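Engineer: below: sequence and its predicted model.
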Amino acid sequence: MITRPVADIIEQLELDGDTIVTVDRLASVMDEVGATGSPRMLAYELQRDGWLGTLRSRGAWEFLPGSRAGSYSSGDRFLEFRAQHALRMGWPGVLAMESSASLLGLAQRIPDREVIALPDDAAFPKAMNGQWRCVRIEIPNEGVTVINDLPTWDREGLLVGIGIRPSGYKDTPGLGQWLSDPPFDVDTDKVLRLLASASAAARQRTAYLLQASGNREAAHKIIDANPPTETAWIGPRSQGGRYDSVTRVSDTRLHPYLSVGGGS
């Protein structure tokens, strides 16, 4: 039987629309409704009674509201990602690559493993090992947006992230498909700002991706701002592929999946 204080806590979690519950969150709600006791013991009690679902992230649980008519998970594929943000204020993880493309409505399939971007000095959470993939790319905040309470690269951030590390986008056919579905409109000035501290090769590859998408005006603007002096590569440095003389990019990986644009 649920006691009145516990019922009040569950009601508050439902009213607030909580998806992830942490010990600190329970302590806050207990204080809000005037309940006493240990938040951690309350978490164990709520888990035992089917109100909290187990996650791999220690100290965090999925809230299972009564509206689901049973202890059923929401099936949200980003639960562990949400948990890490709930557990660590200011944690810098951002959805990236295929995960970002999926949230932005570009990719037509869900990735086999979700992808986050982290700076070099941030540890990859143990709870995400095996089920998630990490790329070590730090896109400026201007290239990050929030969708469904999830921080993710926006269109410009995604394009620049792929330009920085094209090997980080594993679904090459999928990339070619959505990139070839014109028009791939971007804020070119924003792309240039995001590329400000990137390498010359990253700028060339980003321009090539834009040109391949049919956005030649944006590609030329990037190249005109930083004329290339050497060849940059997308894919392994091998014979064959496509060489684009405008961006000076040799593409041995992506070009078979592109249906618009083209090199010379």
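Structural biologist: That came through fine.

Engineer: all contacts plus neighbour counts: C-alpha atoms, from now on.
Structural biologist: OK.

Engineer: so where do the strands sit in this structure?
Structural biologist: 20-22, 52-54, 60-63, 94-95, 114-117, 132-135, 144-147, 150-153, 232-234, 242-244, 249-251 (DSSP state E).

Engineer: for those, which one ends up most surrounded?
Structural biologist: Of the strands of the chain, the one with the most neighbours on average (mean count of other Cα atoms under 10 Å) is strand 94-95, at a mean of 27.

Engineer: circling back to that earlier point, could I get the strands of the chain as CSV with distance to residue 77?
Structural biologist: Shown next, in CSV, are the strands of the chain (distance: least, Cα to Cα, whole Å):
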stretch, distance to residue 77
strand 20-22, 13
strand 52-54, 14
strand 60-63, 12
strand 94-95, 12
strand 114-117, 8
strand 132-135, 11
strand 144-147, 14
strand 150-153, 12
strand 232-234, 30
strand 242-244, 37
strand 249-251, 33
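
Engineer: what about versus this one:
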Amino acid sequence: MTRSIPPSLAPLVALLELERPTIVSVPQLTALIGRTVMRTPPRVAIQRLAARGWLLPTGVRGMWEFAPGERAGAFSSGDPLMPVQAALAAASSRVPAQQPSIALGSALWLHDLADRAPDIPEVAMPERAAVPAALARLCRVVHFSAKVAPVRKRGSLLVHTPATILVHLAHRPRDVRSWASILEMLGRLVDAANEAQIHQELAGRPHATRIRLAYLLSGVAPALAERLEPIPRGKVWFGPRRPVRHHDAHLNVADTVLPIPPRTIGASTVAPSSAGAIIPA
């Protein structure tokens, strides 16, 4: 599909082709227009570029996907996280401690630890933080305050580290949609996690989180589970308080959610060292 470029908009398209933003906001477009000699009002320029297929809607108000000329038409990149990128970009003005991050299954996919992304992207907001309307509409939002800084993927996405994902699983088991899928990739997740970061994530959290993590790792990484020094102080629930599926006498854990006892899962092929580096098991 041929897309026309009126002479009045050519300077803006040239800048967009040069800088190649994936997602661009109205203020960013306004700033780009300010760098040109264009006299077209920003609102009009944006409307005209959208009508000609250079700017594509993302589902988030004020955020556009730029479709470069190489696509030979008004075609989206097809990235399943494109709407999330737009929603996160819209929330980027928040202070760092209040910014959302890609979490759980979506984070596992971005770390190449899962074969597919969840049908609905999973995003974590810090505890007690207000959820932006766009995120609530486009994503499954959970609340979890990470202590380890997220990593950047695809340029702008903030993504929980493998260590953060592990501790999140233990801290809030009810946040997981499919424990069967998590257990299938648990060994790979442990292999990718940095032990020093695991301890950093555990610092200051309830003792029950440490017990639940030791329980979860008891099969795939028993040595690491022991290094967590899980000393039982009473019954710990893994999941909501309902009929128990499995009971771990060693850690005094009442498990109501896992499809199989984690001690029955084979040990991982590699194990995090006490210094945090990954070494052969």
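Structural biologist: Received the coordinates, thanks. Only a predicted model underlies this, so the values are computations on that prediction, with no experimental measurement involved.

Engineer: what is the aligned counterpart of residue 186 of the second structure in the first structure?
Structural biologist: Under the alignment (TM-score structural alignment), residue 186 of the second structure maps onto residue 179 of the first structure.

Engineer: same check on residue 101 of the second structure?
Structural biologist: Aligned partner of residue 101 of the second structure by TM-score structural alignment: residue 94.

Engineer: OK, contacts around that match?
Structural biologist: Counting by Cα atoms under 8 Å, 6 or more residues apart in numbering, residue 94 of the first structure makes contact with 116-118, 144, 150-153.

Engineer: same check, this time on residue 33 of the first structure
Structural biologist: Residue 33 of the first structure touches 5, 8-9, counting by Cα under 8 Å, 6+ apart.

Engineer: centroid-nearest residue for the first structure?
Structural biologist: Centroid check for the first structure by Cα atoms, centre = their mean gives residue 95 as the closest residue, at 1.1 Å.

Engineer: quick one on the thing from earlier: which of the contacts of residue 33 of the first structure are buried?
Structural biologist: Neighbour-count burial (16 or more other Cα atoms under 10 Å) applied to those gives 8-9.

Engineer: kindly reformat the contacts of residue 33 of the first structure as TSV containing distance to residue 81 of the first structure.
Structural biologist: Below are those laid out as TSV (distance: Cα to Cα, whole Å):
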residue	distance to residue 81 of the first structure
5	30
8	28
9	24
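
Engineer: and the helices in the second structure?
Structural biologist: Listed in chain order, the helices of the second structure (DSSP state H) span 10-19, 26-34, 42-51, 82-90, 104-110, 133-138, 162-171, 179-192, 195-202, 207-217, 222-227.

Engineer: closest to residue 119 of the second structure out of the ones you listed?
Structural biologist: helix 104-110 (9.3 Å; Cα to Cα).

Engineer: which of the residues in that closest one are buried?
Structural biologist: Buried, per 16+ other Cα under 10 Å, within helix 104-110 of the second structure: 104-108, 110.

Engineer: could you dump those residues into CSV and include distance to residue 279 of the second structure?
Structural biologist: Listed next are the buried residues of helix 104-110 of the second structure as CSV, based on distance: Cα to Cα, whole Å:
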residue, distance to residue 279 of the second structure
104, 25
105, 25
106, 26
107, 23
108, 21
110, 23
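
Engineer: from the residues you listed, which is closest to residue 181 of the second structure?
Structural biologist: residue 105 (9.0 Å).

Engineer: wait, doesn't that closest one sit right on residue 117?
Structural biologist: Yes - between residue 105 of the second structure and residue 117 there is a contact at 6.5 Å, judged by Cα atoms under 8 Å.

Engineer: so what does residue 209 of the second structure match up with in the first structure?
Structural biologist: Match for residue 209 of the second structure (TM-score structural alignment): residue 202.

Engineer: close enough to count as contact, that match and residue 163?
Structural biologist: Yes - using Cα under 8 Å, residue 202 of the first structure is in contact with residue 163, at 4.9 Å.

Engineer: the two - which one has more neighbours?
Structural biologist: Between residue 202 of the first structure and residue 163, residue 163 has the larger neighbour count (other Cα atoms under 10 Å), namely 25 against 21.

Engineer: counterpart of the more buried one over in the second structure?
Structural biologist: Per TM-score structural alignment, residue 163 of the first structure is aligned with residue 170.
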